[in-house]
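I'd like to go over a predicted model; first the sequence, then the structure.
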Amino acid sequence: MQDSGRRLLSLGPSRVDHIPALRIALGLALPLLALLLTGRLEWAMFAGFGAFTGIYSRYEPTRLRFRRQVTAGAMLTLCVTAGAALARLGESLSAPVESWMTLLVGSVVAGLAAAFVLARGLKPGGAVFPLFAVAAVASAPPAAPVWVAFAVAAGSASLCVGLGLLGHWAGERHPGADVRAAAETWTRGQLAAEFGAFALASGLAGVLGLASGLPFPYWAQIAAIALLSAPGRTLKVERGLHRVVGTALGVVTTAFLLSFPSEPWQLVVWVVVLQFLAEMYVLRNYAFALLFITPLALLMVQLAHPQPVGPLLEARVLETAIGAVAGIAVVLAGALRIRWAARRAAPDTGGSAEPTGAESGRPGAS
């Protein structure tokens, strides 16, 4: 408990964070500036999710980063396109059917993306960004034809890949960073376990979020799978608790930023600044970084599809808490299952049972 409190209140060592933070923020700023100048800020989510490509492969060698960012960019572009297609389809469905469809597809995407990211060795691990992309776009009113969503996301992702090629030249490297070129070999069972953990946590959180009557059930889904990216059960539970604390504080930041009238260009500036600050601190203190991640996500929603501020902030806190509870429940259930399997195997193996996928404490296990 003391260690958890210390990690909540302390910053980890700096790793030349300002260089990747600047690269990632620039990869978001340029597409948003283009949309602002062309009067198409309703496409901001397409560009923003494509720009998440830049978050992958921090500190890695140029060739490895290029390959992995191309892979991540293709994954995110596919998720944005799928979300846009779901939004179009949802126009012909009743609201409950549309909500359940988005929940189900989001859960499947979370599982598939987590297994894919694990198999390909992408960093950061997990499926927060793919789930966020497909669910947020699907939940918003259609802002453009599906091909436009694809083109904007792909263009934004391509820009970030290009900026990634310049990162090493600009000094984005760190001797202590994990730059292994070869991804670990995972068995089908381990990948299936990863899929199951993420799909289950996402689905459970989504059902609870939907049952709560709150407007954004996918926020609960994201909170549930975010904690699964931490290595080991203890740190997973800790990350869930830190996410609730950080989100609550981040909502205060958001309330301040939205407490006075803002022009669209001002929101764009805030989004870019918040992206930079989030990347500066996300590897050093997760809860502290949520002071910037939370308003970043909410301002992106406001750019593309403005919402009443009060209900928006309330829903963010409550759905994050719902998701954290669901995610922690899945982690604890997995621990009990492993213990039960170990007891059953004890007569033959001396009580050892190897956890796999998201249930493992290995750093590579998302």
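Happy to help now that I have it.

going forward, measure contacts and count neighbours with C-alpha atoms only.
Fine.

for the closest residue to residue 282 other than its chain neighbours, grab the count of nearby residues.
Distances taken as C-alpha to C-alpha, 6 or more residues apart in numbering place residue 289 nearest to residue 282, at 4.9 Å, with adjacent residues excluded. Residue 289 has 23 neighbours, counted by other C-alpha atoms under 10 Å.

now residue 22. Nearest residue, chain neighbours left out?
Using C-alpha to C-alpha, 6+ apart, the nearest residue to residue 22 is residue 276, at 6.1 Å.

what does the host helix or strand of the one you found rub up against?
Residue 276 is part of helix 264-281 when elements are defined by DSSP states H and E. Applying C-alpha atoms under 8 Å, 6 or more residues apart in numbering, the external contacts of helix 264-281 come out as 17-18, 20-22, 24-26, 28-29, 32-33, 36, 288-293, 295-296, 299-300, 303.

comparison target, given below:
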Amino acid sequence: MRTVRAYARVRIAMTPPPGDHRAALRVALGLAVPGVVLLLAGRPDLIIYAVFGAATGMYGRAEPRRVRFTHQTQAAAILIVGVAIGVALAARQASTWILVIVAVLFAVAGSVVTDRLGLKPEGPFFGVFALGAVATVPAHRVSPGMAIFICAATALLCILLGATDAYRGPRPVPRIGRPAGREVSLHATRYAVAIAAVGTGGLFLGIDHANWAMAAAAGPLAAADTTGRIRRGIHRLVGTFIGLGVAAMLLIPHPNEYVLAICVMVLLFPTELFMTHHHAVALGFFTPLIMLMTDLADPAEPLALLTDRGVDTVIGVAAAVTVALMLPGGTRTASSS
């Protein structure tokens, strides 16, 4: 009987709603087009900037076309600003201390803005992640203007794809309302405390890739209540370590950089397909995507890279869960995606 129940749970987790395939295909296409252009130009190492532009397509997946256009445009602005700040930090070879301070400020501002705008996915995760990841890319890879252009052009393509594809799923649940002022402030405070804690702790512990720990701390805090934040933290741990196993199989053989770039494009489809259905499964695909695009932008020894990611995730999730328990509460909203 336990085996049957376990099989049923796995089957449910691995079976997203039929309507999600269309949204996932739209997001994947938003990355595939600029990705192929970069491959033809001989620059697969720059796909990291296109990935963050393609995150624009993840917003408003279950919203009417006009609302989706507005929200994706707003999300694109946040992502482009995050990439632009990250590029500026990389160009100036800013210290990790500066990165942590800027990331905290950006997370607070991003939390307030995304709550006020009612963006889905919730929270500033993608913007914070974009800022931190881009800030650690060696400045000599590409000019700041070109990096921002790649992100912005990809974001624009995703907005156009979203505008031409009407939502065909179940009727969206109407929004009950936006979070109250106190809830918005409390939500932003959670991000500030968690990201500042892991960033500062990472500096004192000498941990590489502090941006991963900060992103891992930001992810679970987007959930609507304390229980949801803890559950999402558990999902992030499980999904990340499954994804690290997949990434190891792809990175350790040291494949050609063009093969890695193609894998990045392919992995975005299942990432988006499962993102709202089962967070852990989505991260099983998103984690190797992150590892591959990071290795393309700044090659490193695979086992060291994978180990750093695992350690940073544990630290980030631990901080997020701790902050969720210290600062409980939820938002009184209903989402349409």
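That came through, no problem. Owing to the predicted nature of the structure, the values given are computational and were not obtained by experimental measurement.

TM-score for these two?
TM-score of the superposed chains, computed with TM-score structural alignment, normalised by the length of structure 2, equals 0.91; 329 aligned residues with a C-alpha RMSD of 2.3 Å.

coming back round to it: map the residue nearest to residue 282 of structure 1 onto structure 2.
When structure 2 is aligned by TM-score structural alignment, residue 289 of structure 1 is paired with residue 282.

show me what contacts the residue mapped onto residue 153 of structure 1 from structure 2?
In structure 2, the residue paired with residue 153 of structure 1 is residue 151, using TM-score structural alignment. The contact partners of residue 151 of structure 2, by C-alpha under 8 Å, 6+ apart, come to 49-54, 80, 83.

quick check: the spatially most central residue of structure 2 vs residue 215 of structure 2, distance?
Residue closest to the average C-alpha location in structure 2 (C-alpha atoms, centre = their mean): residue 126, at 4.2 Å. Residue 126 of structure 2 sits 8 Å away from residue 215 of structure 2 when distances are taken as C-alpha to C-alpha, to the nearest Å.

just to revisit the earlier point, quickly find the element holding the match of residue 153 of structure 1.
Element membership for residue 151 of structure 2, per DSSP H and E: helix 144-164.

and that helix, how far out from the chain middle?
Computed by C-alpha atoms, centre = their mean, to the nearest Å, the separation of helix 144-164 of structure 2 from the middle of its chain amounts to 16 Å.

return the set of buried residues in that helix.
With burial defined by 16 or more other C-alpha atoms under 10 Å, the residues of helix 144-164 of structure 2 counted as buried are 144, 147-163.

so how far does that helix sit from its counterpart in structure 1?
Superposed on structure 1, helix 144-164 of structure 2 shows a mean distance to its aligned partners of 1.2 Å (mean C-alpha distance after the TM-score superposition for structure 1).

next SSE downstream of that helix?
For helix 144-164 of structure 2, the following helix or strand on the C-terminal side (DSSP H and E) is helix 181-205.

so which bit of structure 1 is that next one matched to?
Going by TM-score structural alignment: helix 181-205 of structure 2 matches residues 188-212.

need the residues that contact the matching stretch.
Outside stretch 188-212 of structure 1, the residues that touch it by C-alpha under 8 Å, 6+ apart are 99, 103-104, 106-115, 118-119, 127, 216-218, 220-222, 224-225, 228, 319, 322-323, 326-327, 330, 356-359, 365.
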